[in-house]
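*Asks:* need the 3D shape of this:
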Amino acid sequence: MTKVDSSLQSQNPISSAQNSVDNVHQAVNHALSHPTEQTTEEAQNAISKAENAVAQASLQSDSPAVQQAMESLDEDKARLADLE
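*Replies:* Reported below is the predicted structural model:
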């Protein structure tokens, strides 16, 4: 039986945006639980990347998945802003 490596799956703009938003969620959680300048900066960098990915995805599709990614990103941005 062969095991499929998830990194071999094709990335489209929507899945890329979802992955970026997932990374933001993890980075913001880490910054909130371990508030240092470095973790906050890492969360900000993740947000910037996710904003770009979501913008690219929204150019391709107005699907519920893209809308949900935007909402999740906005929620995590607000959570991080509360820390700062």
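
*Asks:* contacts, neighbours, all on C-alpha from now
*Replies:* Noted.

*Asks:* name the next helix or strand downstream of the stretch of helix or strand Glu41 belongs to, please.
*Replies:* In this assignment (DSSP states H and E), Glu41 forms part of helix 37-60. Per DSSP H and E, the first helix or strand lying C-terminal to helix 37-60 is helix 64-83.

*Asks:* for that next one, buried residues please.
*Replies:* For helix 64-83, the neighbour count (16 or more other Cα atoms under 10 Å) marks Ala65, Val66, Ala69, Met70, Ser72, Leu73, Asp76, Lys77, Leu80 as buried.

*Asks:* please give the structure of this sequence too, so both can be compared:
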Amino acid sequence: MTKVDSSLQSQNPISSAQNSVDNVHQAVNHALSHPTAQTTEEAQNAISKAKNSVDQAFDQSDSPAVQQAIESLEEDKARLTSLE
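*Replies:* A predicted model of the protein is given here:
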């Protein structure tokens, strides 16, 4: 019996970076609406993971999608910094 891939979208470095940045956006929104040490830490962890993912994607391609992910990540980092 073969294993069927249930993912509708293959995970390449660019889509992985975009997903990570989306997670950052959600985490930062949550931290801003519910400012606790835990939500802030979760947002910082999401930023760290997304930075790694974006760096890997940038190593593969300097496409507009990667540039947009970098810009979105920087915006969310700034939003989180305004909370601290």
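
*Asks:* quick one: list the elements packing against the helix holding Glu41 of the first structure.
*Replies:* Where contact means 3 or more Cα pairs under 8 Å, 6 or more residues apart in numbering; DSSP states H and E, helix 37-60 of the first structure is packed against helix 13-33, helix 64-83.

*Asks:* could I get those helices as CSV with distance to Ser7 of the first structure?
*Replies:* Output for these, formatted as CSV (distance: least, Cα to Cα, whole Å):
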stretch, distance to Ser7 of the first structure
helix 13-33, 12
helix 64-83, 20
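
*Asks:* of the buried residues of helix 64-83 of the first structure, just say which sits nearest to Lys49 of the first structure.
*Replies:* If you rank the buried residues of helix 64-83 of the first structure by distance to Lys49 of the first structure using Cα to Cα, Leu73 comes first, at 10.9 Å.

*Asks:* how close does the residue nearest to the spatial centre of the first structure get to Ile14 of the first structure?
*Replies:* The centroid of the first structure falls nearest to Val21 when counting by Cα atoms, centre = their mean (1.6 Å). As judged by Cα to Cα, to the nearest Å, Val21 of the first structure and Ile14 of the first structure stand 11 Å apart.

*Asks:* with Ser6 of the first structure instead?
*Replies:* For Ser6 of the first structure, the distance to Ile14 of the first structure equals 16 Å [Cα to Cα].

*Asks:* before we move on, what about Asn45 of the first structure?
*Replies:* Distance, Asn45 of the first structure to Ile14 of the first structure, by Cα to Cα: 19 Å.

*Asks:* neighbour count winner among those two?
*Replies:* Using other Cα atoms under 10 Å, the more surrounded residue of Asn45 of the first structure and Ile14 is Ile14, with 22 against 14.

*Asks:* wait, doesn't that one sit right on Ala65?
*Replies:* Yes. Between Ile14 of the first structure and Ala65 there is a contact under Cα atoms under 8 Å: 7.3 Å.
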